[in-house]
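Colleague: below is the structure, and that's it, no one-letter string:
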């Protein structure tokens, strides 16, 4: 039985040696053969050079795929899933924030309970900036309130899946991908392992606060149409309120004459209604933009270099 370990990498030259050192310990106790699928997502450091060295030394166990530019982690995950040949597949970060020692427990749980997937989630976000932690909790709360696909709070991409589940995920070929939602949407029997947050072993995270915020917004748009419903409701409410205000102004003019004062309030109303319109157009535009990208049917990624051509 073969386990495919998918590792998306962006400037991880400092982390990869630590990662493989830890995985070497796990391979000794894991009752599976292991292959590594390393995805270089347009790194600007020596990550690709290190991948090549690891591939040569591994004797065919380590495979690498280098993108022509940075396509993002979602594209890297998709590329890894497409090229993984294992009976079991796992996604892991190179910075050891996904503890390799959990793989043994995950495999035992998967086999003992006849599961399709064992996923991980963080118990807490110790060590993270408070603002980032606050927005992360808010994101999971909103997703579970407005979306039709449930997301476990603190869930990670780190999970162990059977080949059947991986094949199901690969059937979803949409360009705008949100893997956490896709893993949940396809269903299959999944259990979760909670663990304490782990700091990066080396290097710096490539995820800024604004990148995470954009990623969260993409997740909401991809798995919920509630923002469109909100836009429609706001538009209807604004129209109704404007109608009432118009009736009030006409009645007041008929009874008390047409005063010349009141232009500040009128300008304020115009600005308010205009702002609501722009908000609604922005929400609708976000969905239209997603549709536009889907209709282009561009590839999710382009491989510039690989250890070998694999279909």
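Modeller: Okay, I see it. Not measured: the values here are computed from a predicted model.
Colleague: from here on, contacts and neighbour counts on C-alpha atoms
Modeller: Noted.
Colleague: residues in contact with the residue positioned nearest the centre of the chain?
Modeller: Centroid-nearest residue in the chain: residue 178, 4.4 Å away (criterion: CA atoms, centre = their mean). By CA atoms under 8 Å, 6 or more residues apart in numbering, the residues touching residue 178 are 74, 218-219, 222.
Colleague: okay, now the one to match up with it:
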């Protein structure tokens, strides 16, 4: 096993070196196995697990509560009042993480627990603020892989990230980044966008990716689209700038068409044709609606943020030996 050579002392025993933050949604069948595998890791400086149940309709709540009292490592269990989304759950988990580093991972066992130690050591020994994992072979469905590639291409354009960096949900971040990300209180978090606003000291590590142990992915096309919208409209002005360019382009086309019509009327017969007129009208109307939609999306999000739409309401927090605490 690799030996840890810390550039600075780990925090005292009351604050473990590593917090593993796991958003849980319909994870009753897998979360127990994952927690017990993590508990068997020999993490220098100690390990804690933070489980955030994001309004699961299955028995995840009961399973997580049992784990708090039976696992061999400290567990903090946080229950959301309803489903808010994976990134919202990760934000809640980071606020309850006490470690000098935090690793975020899914509850589906597609990331082998033994890779957690490698990821932590790579981040700590390498002096990185964040380390993203990359997969030699992804075991998601084809449409999910396509959606992930699309999201990463969009991120290359919209946020200040190293080009070609794969944004994985299996990542390790330092306390500097945890504190920086946790300051964001808006209702539309995109964790990777927040990370890029804190640091550019970023590393990567190739890890294994396993087939899903139980059931199917909780990510639907709707959830992926929502994630893309959060990325596009919360961390970049590019959509607004594209709307301006679209307006200028349509204005240029209209100007050229107007010159053509005037020239044709002066030196030939007046132009006729209902179909051509309707095409122009429809094109202009479409461009206007696209621009209005983009502006409206920004205004709507600003309105919801101003009205303090919650990022996530915590129903209760449970730790071993501590009574339930309602937020």
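Modeller: Structure's in. What do you need? Bear in mind that the values here come from a model prediction, so they are computed numbers and not experimental data.
Colleague: need the TM-score between these chains.
Modeller: The TM-score (TM-score structural alignment, normalised by the length of the first structure) is 0.90; 307 aligned residues with a CA RMSD of 2.2 Å.
Colleague: about what we covered before: any quick ChimeraX command for the buried ones out of the contacts of residue 178 of the first structure?
Modeller: Burial among the contacts of residue 178 of the first structure is assessed by 16 or more other CA atoms under 10 Å; the matching ChimeraX selection reads:
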select :74,218,219,222
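Colleague: just put the contacts of residue 178 of the first structure in TSV and tack on secondary structure and distance to residue 91 of the first structure.
Modeller: Shown next, in TSV, are these (DSSP: H, G, I helix; E, B strand; the rest coil; distance: CA to CA, whole Å):
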residue	secondary structure	distance to residue 91 of the first structure
74	helix	12
218	helix	21
219	helix	19
222	helix	21
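Colleague: hmm, back to that, just give me the match in the second structure for the residue nearest to the centre of the first structure.
Modeller: Aligned by TM-score structural alignment, residue 178 of the first structure pairs with residue 190 of the second structure.
Colleague: ok, now residue 237 of the first structure?
Modeller: Counting by TM-score structural alignment, the partner of residue 237 of the first structure is residue 249.
Colleague: what helix or strand is that match on?
Modeller: Residue 249 of the second structure belongs to helix 238-267 when assigned by DSSP states H and E.
Colleague: compared with the first structure, how much does that helix deviate?
Modeller: Compared with the first structure after fitting, helix 238-267 of the second structure deviates on average by 1.7 Å (mean CA distance after the TM-score superposition for the first structure).
Colleague: and the gap between the residue nearest to the centre of the first structure and residue 49 of the first structure?
Modeller: Computed with CA to CA, to the nearest Å, the distance linking residue 178 of the first structure and residue 49 of the first structure is 29 Å.
Colleague: select the longest helix from the second structure.
Modeller: The single longest helix within the second structure, with elements called by DSSP state H, is helix 274-306.
Colleague: now it: how far from the chain's centre is it?
Modeller: 28 Å (CA atoms, centre = their mean, to the nearest Å).
Colleague: so which elements touch the next helix or strand after it?
Modeller: Downstream of helix 274-306 of the second structure, the next assigned helix or strand under DSSP H and E is strand 314-319. Strand 314-319 of the second structure is packed against helix 60-70, strand 75-80, strand 322-325, with contacts defined by 3 or more CA pairs under 8 Å, 6 or more residues apart in numbering; DSSP states H and E.
Colleague: please enumerate residues in contact with strand 314-319 of the second structure?
Modeller: Residues contacting strand 314-319 of the second structure (CA under 8 Å, 6+ apart): 65, 68, 74-81, 324-327.
Colleague: closest to residue 220 of the second structure among those residues?
Modeller: Of all these, residue 220 of the second structure sits closest to residue 80, with 20.4 Å by CA to CA.
Colleague: how near is the equivalent of residue 169 of the second structure over in the first structure to residue 89 of the first structure?
Modeller: Using TM-score structural alignment as the criterion, the counterpart of residue 169 of the second structure in the first structure is residue 157. Distance of residue 157 of the first structure to residue 89 of the first structure, computed by CA to CA: 12 Å.
Colleague: with residue 163 of the first structure instead?
Modeller: Distance from residue 163 of the first structure to residue 89 of the first structure, by CA to CA: 7 Å.
Colleague: of those two, who's got more company?
Modeller: When neighbours are counted by other CA atoms under 10 Å, residue 89 comes out ahead of the other of residue 163 of the first structure and residue 89, with 25 against 18.
Colleague: got the contact list for the more buried one?
Modeller: 3-6, 81, 160-163, 166.
Colleague: what span of the first structure is stretch 79-94 of the second structure aligned with?
Modeller: So stretch 79-94 of the second structure sits over residues 66-81 in the first structure, by TM-score structural alignment.
Colleague: give the buried residues for that stretch.
Modeller: 66-67, 70, 72-81.
Colleague: make JSON lines out of those and add distance to residue 104 of the first structure.
Modeller: Putting those into JSON lines (distance: CA to CA, whole Å) gives the following:
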{"residue": "66", "distance to residue 104 of the first structure": "29"}
{"residue": "67", "distance to residue 104 of the first structure": "31"}
{"residue": "70", "distance to residue 104 of the first structure": "32"}
{"residue": "72", "distance to residue 104 of the first structure": "29"}
{"residue": "73", "distance to residue 104 of the first structure": "25"}
{"residue": "74", "distance to residue 104 of the first structure": "26"}
{"residue": "75", "distance to residue 104 of the first structure": "27"}
{"residue": "76", "distance to residue 104 of the first structure": "24"}
{"residue": "77", "distance to residue 104 of the first structure": "22"}
{"residue": "78", "distance to residue 104 of the first structure": "24"}
{"residue": "79", "distance to residue 104 of the first structure": "25"}
{"residue": "80", "distance to residue 104 of the first structure": "21"}
{"residue": "81", "distance to residue 104 of the first structure": "21"}
